[in-house]
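[1] need a 3D model of the sequence below.
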Amino acid sequence: MPSGAPLSASQFANLHTFLVAARHASFALAAQELALTPSAVSHRIARLESSLGLLLFQRLTRQVKLTPDGERIFEALQTSWDSLHAAIAGGDALAGSITVHARPSVAQCWLVPRLAGFAARYPDLSIDLRVGNDAVDFRAGQVDLALHYGDGSFPGLAARKLMDEWLAPVCSPEYARQHGLLDAPQQLPGVTLLHDTLAWPTCAPDAEWRFWAGAQTPPVALPARCLRFDRADLCAQAAIHHAGVAMGRRQLVQPWLDSGQLILPFGGFTLASPQAYYLVHRESSLRGPLPVRMQALRDWLLEQAI
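    Have a look, this model is predicted:
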């Protein structure tokens, strides 16, 4: 690809194929989006690598991963693609796809119920939502924006607080009646606790309960009897079905409190969480403004926060 020479149609197609494959981190998914075969995608990428003299992807057993050269070129291409959309749309390119990562609980309980409003406001923007408890590798170019629950420390990344959180035990009305939990927490040692063992990165399995119990006067001893989950929404569902008492995050469980499926035992004692929700993206985006499609999503999410 000679320097300064105009791109041919085939070269442009190869670059676009690379952009889509890098975004999905998959030749197969890129083939679906582009209406090609995976073999055709692979051949286009190979021709692009040959013309550039660079290896853009590591070919692993069941996936592909960007090399450092691939990451660099993907970032430049994505920025150029956003600029092209902006030019075509007169400076307001509210079109395209945004890949968002969120923990399963916040996706299930908070984000997904609101997405219809985003789709109505921005019909030409699509959200590709990925969920999981694993750390997000922004370097691979697979995620544009992540919704994290943590203490605000995200080394090497740009972060903006979305909303605070509050902790309060929750259980079903029937469980509260059976165990005499409606007033003070002195009855807590006789119940089954429901733990989100991955409440935030590197926390203890019972971190949320320890934090809440330590704030009581006098501090309350926690029972050993428990059920453990790796998602806060599963803890809440177990509480709805009378399995025990969960540590509820008010941003996530409020609809169940409003419906009466869950109640606040122990007098409703609520405590500000040491963690909060943050919008996180690659720090390199700080060199210039966020792409307009990401600005639109970020601003909409901030509107939804309370």
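[2] switch to C-alpha atoms for all contacts and neighbour counts from now on
    Fine.
[3] hang on, L157 packs against L279?
    No - assessed by C-alpha atoms under 8 Å, L157 is found out of contact with L279, at 10.1 Å.
[4] out of the two, which sits in the more crowded spot?
    Neighbours were counted for L157 and for L279 using other C-alpha atoms under 10 Å; L279 has more, 22 against 14.
[5] so that one, which of the three states?
    strand (DSSP: H, G, I helix; E, B strand; the rest coil).
[6] pretty sure it contacts Y149?
    No - counting by C-alpha under 8 Å, L279 stays clear of Y149, with 9.1 Å between them.
[7] tell me what the helix of greatest length in the chain is packed against?
    Identified as the longest helix of the chain according to DSSP state H is helix 68-88. The elements that helix 68-88 packs onto, with contact taken as 3 or more C-alpha pairs under 8 Å, 6 or more residues apart in numbering; DSSP states H and E, are helix 9-24.
[8] mind listing what's buried in the helix it packs on?
    Using 16 or more other C-alpha atoms under 10 Å as the burial criterion, the residues of helix 9-24 that qualify are 11, 14-24.
[9] just stretch 193-210 next, same as before
    Of the residues in stretch 193-210, those scored as buried under the neighbour-count criterion (16+ other C-alpha under 10 Å) are 193-200, 205-209.
[10] I have a second one here; can you model it like the first so I can compare?
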Amino acid sequence: MYNLPPRLEAKLNSSQFSNLFTFQVAARHLSFSKAADELCLTASAVSHRIARLEAELSIPLFRRLTRRVQLTEAGERIFAILQQALGDLSEVLAQPVDADLAGPLTLYAHPSIAHSWLVPRLAEFGLRFPGVRLDLRVGNDRIDFRTRQIDLALYYGNGEFHGLVAHKLMQERVAPVCSPQYAERHGLTGALERLEHCTLLHDSLAWDHATFDSEWALWLRQQGDMPMPERGVTFDRSDLCVTAALHHAGVAIGREHLVSEAIGQGRLVLPFSGFTRSGEYDYYVVHPALEALPRRVAACIAWLRECAAQTPAI
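    Sure thing, here's the model as predicted:
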């Protein structure tokens, strides 16, 4: 167990890992220019990364002296922790791979969840399963496991997957989302009646047998049978709707787990209300009914469910 300085432990987040690694290299060399050579960066870029890390942590890590740098007491403590952690990680990665957890694994996913939820977690997957050769494939259609060499599939649906074993990953909630600029331009904040003057962004393949406006129609019924605005743009992928919303093209139905990061960053807003359940549609990982799953497949299912449980809600 590593004892982090209290302020570092309280403030550390994933966006700081690259800056911490840059700090570790610079501290090892006690030179920004040598760190820049090792990292294929400019000395200025190294300096900016470390300055940003110091500002975020409110801790000075280096003393800038004439022609050299020197670690502060806090810098020495953090450097020692990083050296030990990286050494331990190297030992783990050098260990022989469990043969039962090695080999190919093919995962099929709808584009939206692959792009917005799964791909950002692949680095963690690689660390957890270094012996697994992952083949990620995307598509909107349900696949036939009998004719496709697929181990697992991630689907958005109501849980009815005939002949397959389904594990619920995440219960989904939805809400209209748009960019802050679009909300301000159209006076949307808290003014649901203003929606009729907006462009709706539709996902025509929201779920099996959905029509182009199914998601919006369901949400509008929940608001008291509001009429459907006439202006709209239709896509065949939920993530494209969200991308269009990010670029001020209109208002999309945002699925909580796919838009929470953009909302947290202030790139999207909820102009009317918070997230609510919309129908019975959730995210599932499915596979054929087998007497025994390969261990690497079972381990991947467990990892996906672990990631889902750790996905924050708004």
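[11] just the strands in the first structure please.
    Ranges of strands in the first structure, per DSSP state E, are 57-59, 64-66, 96-102, 125-131, 145-150, 157-170, 193-196, 226-229, 245-249, 271-282.
[12] out of those strands, flag the one nearest H43 of the first structure.
    With respect to H43 of the first structure, and counting by C-alpha to C-alpha, the nearest of the strands of the first structure is strand 57-59 at 12.6 Å.
[13] that closest one maps to which residues in the second structure?
    Using TM-score structural alignment, strand 57-59 of the first structure corresponds to no residues of the second structure.
[14] picking up where we left off before, need the residues that contact the longest helix of the first structure.
    Residues from elsewhere that reach helix 68-88 of the first structure, judged by C-alpha atoms under 8 Å, 6 or more residues apart in numbering: 18-19, 22, 54-57, 91-95, 139-141, 291-292.
[15] give me the PyMOL select line for the residues you listed, limited to the buried ones.
    Only the buried entries of the contacts of helix 68-88 of the first structure go into this PyMOL selection, using 16+ other C-alpha under 10 Å:
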select buried, resi 18+19+22+55+56+57+93+94+95+140+141+291+292
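[16] which residues of the stretch 201-306 of the first structure fall in helices?
    When secondary structure is read from DSSP state H, counting those that start in this stretch, the stretch 201-306 of the first structure shows helices at 207-214, 232-240, 250-259, 292-304.
[17] quick one, the shortest one and strand 157-170 angle?
    With axes from the mean of the first three to the mean of the last three C-alpha atoms, to 10 degrees as the basis, helix 207-214 of the first structure and strand 157-170 are set at 60 degrees to each other.
[18] which residues in the second structure does helix 207-214 of the first structure match up with?
    So helix 207-214 of the first structure is aligned with residues 214-221, judged by TM-score structural alignment.
[19] and that stretch, how far from the first structure on average?
    Between stretch 214-221 of the second structure and the aligned residues of the first structure, the post-superposition mean distance stands at 0.9 Å (mean C-alpha distance after the TM-score superposition for the first structure).
[20] who touches that stretch?
    When contacts are defined by C-alpha under 8 Å, 6+ apart, stretch 214-221 of the second structure is touched by residues 202-204, 206, 226-228, 253, 278-279.
[21] distance from the chain centre to it, please.
    Relative to the centre of its chain, stretch 214-221 of the second structure is centred 26 Å away, using C-alpha atoms, centre = their mean, to the nearest Å.
[22] mind listing what the residue mapped onto I143 of the second structure from the first structure touches?
    When the structures are aligned by TM-score structural alignment, the residue of the first structure matched to I143 of the second structure is V136. With contacts defined as C-alpha under 8 Å, 6+ apart, V136 of the first structure is in contact with 101, 143, 146.
[23] W256 of the first structure: which of the residues you listed is nearest?
    If you rank the contacts of V136 of the first structure by distance to W256 of the first structure using C-alpha to C-alpha, H101 comes first, at 24.3 Å.
[24] so that closest one makes contact with L145?
    Yes - in terms of C-alpha under 8 Å, H101 of the first structure counts as a neighbour of L145; the distance is 6.5 Å.
[25] spatially, what comes nearest to A238 of the first structure if we skip its sequence neighbours?
    Counting by C-alpha to C-alpha, 6 or more residues apart in numbering, the nearest residue to A238 of the first structure once its immediate chain neighbours are dropped is G244, at 7.2 Å.
[26] and the one you found, how far is that from A276 of the first structure?
    In this structure, G244 of the first structure and A276 of the first structure are 25 Å apart, going by C-alpha to C-alpha, to the nearest Å.
[27] compare the two (neighbour count), which wins?
    In this view G244 of the first structure and A276 are compared by other C-alpha under 10 Å, and G244 has more residues nearby, 24 against 18.
[28] trace the more buried one over to the second structure, please.
    Aligned against the second structure - with TM-score structural alignment as the criterion - G244 of the first structure pairs with G250.
[29] distance of that match from T211 of the second structure?
    Relative to T211 of the second structure, G250 of the second structure is positioned 19 Å away (criterion: C-alpha to C-alpha).
[30] equivalent analysis for I263 of the second structure, please.
    The gap separating I263 of the second structure from T211 of the second structure is 27 Å, by C-alpha to C-alpha.
[31] need the counterpart of V106 of the first structure in the second structure.
    The alignment partner of V106 of the first structure in the second structure, by TM-score structural alignment, is I113.
[32] tally of neighbours for the closest residue to its match other than its chain neighbours?
    Across the structure, with C-alpha to C-alpha, 6+ apart as the measure, the residue nearest I113 of the second structure apart from its sequence neighbours is L258 (6.9 Å). Residues lying near L258 of the second structure (other C-alpha under 10 Å) number 20.
[33] what sits against L258 of the second structure?
    112-113, 116-117, 239.
[34] equivalent analysis for F212 of the second structure, please.
    The contact partners of F212 of the second structure, taken as C-alpha under 8 Å, 6+ apart, are 202-205, 234.
[35] ok, now Y149 of the first structure?
    For Y149 of the first structure, the contacting residues are 103, 200, 275-278, by C-alpha under 8 Å, 6+ apart.
[36] thinking again about what came up before, check the contact between the residue nearest to A238 of the first structure and C171; I expect there is one.
    Yes - applying C-alpha under 8 Å as the test, G244 of the first structure and C171 come out as touching, 6.5 Å apart.
[37] now distance to Q261 of the first structure too, for the strands of the first structure, in TSV please.
    As requested, these are exported to TSV (distance: least, C-alpha to C-alpha, whole Å):
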stretch	distance to Q261 of the first structure
strand 57-59	49
strand 64-66	45
strand 96-102	25
strand 125-131	26
strand 145-150	25
strand 157-170	10
strand 193-196	16
strand 226-229	19
strand 245-249	13
strand 271-282	21
